[in-house]
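Trainee: Model the following, please.
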Amino acid sequence: MRLYHHPMSTCSRRVMLAALHMGTPLELTEVSLLSPDDRRRLVALNPNNKLPVLHDGEFSLTESCAIMQYLADRTHGQTLYPDNILVRADINRWMFWAVQHFAPPISVFCFEHIWKGLIGKGGPDAAELERAGLQVAQFAAVLEQHLSSREWIVGDTLTLADLAIAPSLTYLQQAKLPLTQYPKLLAWFGRVTELEAWKHTMPVW
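Mentor: Got it, this is the predicted structure:
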């Protein structure tokens, strides 16, 4: 199986985390998001022009959480995505929550404080940060409450749910994410950062 990715991409990191933790072998092809030629090739791989993309023979799959689930189904003996239908439903719920609610406003902070300057688009937009900050606060509070009496997102062990949510916080410091008032969330994130898979997928600046 071949994964088209970029090491700075938090969506790509979701897949890399799951694959490394499960010991799922992948052949890697890096796609430069700043290269016009690579961007054109990416559109041929994924009309949405987004990473990551998985090729398994003639089968092509996009969307990071779908790829994570597919790799888990392909990996014998993995524990991140149990067969129990109720546990899977709960994991799925949090994976979808991550991409629908939690990640989008965080991506605004990443763009305004990191990527915008790198591509010559000027400084942070205060209005955009204020708008996104309200959403970050709304959904961080949901996660804080959920983690008030547990160490992991689903059940009592690491699952795909944790690995779908955590990569959004990859640039916690650089993006100046307003999360200091959520101690349970930050403690959970600290546990994720101790994983070997997390350490091996940390982007190098």
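Trainee: CA only for contacts and neighbour counts going forward, please
Mentor: Fine.
Trainee: what's the spacing between residue 137 and residue 106?
Mentor: Here the criterion is Cα to Cα, to the nearest Å. By it, residue 137 lies 10 Å from residue 106.
Trainee: between these two, which one's more packed in?
Mentor: Each of residue 137 and residue 106 has its neighbours counted (other Cα atoms under 10 Å); residue 106 has more, 23 against 17.
Trainee: Also this sequence, please, to line up against the first:
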Amino acid sequence: MLQILGKASSINVRKVLWACAELGLPFEREDWGSGFKATDVPEFVALNPNAMVPVIRDGEFVLWESNSIIRYLAGRYAGEFLYPGDPCERARCDQWIDWQASELNRAWSYAFLALVRRSPAHQDRQQIELSCANWERHIAILDRQLETTGAFIAGASFSLADIPIALSINRWLETPLQHAAFPALTAYMERLATRPGYVAYCRNGTP
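Mentor: Okay, the predicted model is just below:
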């Protein structure tokens, strides 16, 4: 059975858990990460030299990096309905997955560490305001894309790209800052609320 190493509260672990839910894929999960088993021990570093969650074991195959993992699972377990085989459709999906990992993640970093993690090293008010503004600018990009598709982030159908994007939107909504109104984004999250994987892993059991 597929093994997932990482605590369920981690946004990156939740990507993998949600993908498993969409694929109907059974798994076993072990708690690793802050507050649980330390990831800097030799046992874990042998699996991921970055000492970060998640890591999966699928038989003898070991993989780290959450976006790589969800792509692998969709490719390995008949997930073409999530991750299309057509090169153009797949590239459009990949575009948003990669953008989430690079541009969007970078935008929220300082604000999230300051306002949620309460990091003493991230309490510069000017930097917090700058990060919040940059975060909102990226959320506006998502809102415009959702206005264009009228449905999901990469097009008319739910895809693998919606998993990291929706988790990122949820992080923005749950962070204590001023939230501008984005109607297309709100409607999108309401559409996703019908999916069991969203309820279980994006909203942590909250409809």
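Trainee: what TM-score comes out when they're superposed?
Mentor: After superposition, the two chains reach a TM-score of 0.86 (TM-score structural alignment, normalised by the length of the first structure), with 201 aligned residues with a Cα RMSD of 2.3 Å.
Trainee: Let's verify the residue nearest to the spatial centre of the second structure: helix, strand, or coil?
Mentor: Geometric centre of the second structure, nearest residue: residue 164, 3.0 Å, by Cα atoms, centre = their mean. State at residue 164 of the second structure, reduced to three classes by DSSP: H, G, I helix; E, B strand; the rest coil: helix.
Trainee: looking at it, it is touching residue 97, isn't it?
Mentor: Yes. In this structure, residue 164 of the second structure is within contact of residue 97 by Cα atoms under 8 Å, at 6.6 Å.
Trainee: separation between the nearest residue to residue 17 of the first structure once chain neighbours are set aside and residue 107 of the first structure?
Mentor: In space, and not counting its chain neighbours, residue 17 of the first structure is closest to residue 197: 5.4 Å by Cα to Cα, 6 or more residues apart in numbering. The gap separating residue 197 of the first structure from residue 107 of the first structure is 22 Å, by Cα to Cα.
Trainee: Around the closest residue in space to residue 105 of the first structure that isn't next to it in sequence, how many other residues sit close by?
Mentor: The spatially closest residue to residue 105 of the first structure, leaving aside those adjacent along the chain, is residue 132, at 4.8 Å (Cα to Cα, 6+ apart). Residues near residue 132 of the first structure, counting by other Cα under 10 Å, number 18.
Trainee: what sits against residue 132 of the first structure?
Mentor: Shown in contact with residue 132 of the first structure (Cα atoms under 8 Å, 6 or more residues apart in numbering): 105-106, 108-109.
Trainee: all strands of the first structure, in order?
Mentor: With DSSP state E applied, the first structure shows strands at 2-5, 27-30, 53-56, 59-62, listed in chain order.
Trainee: Distance check, residue 122 of the second structure against residue 9 of the second structure.
Mentor: 22 Å.
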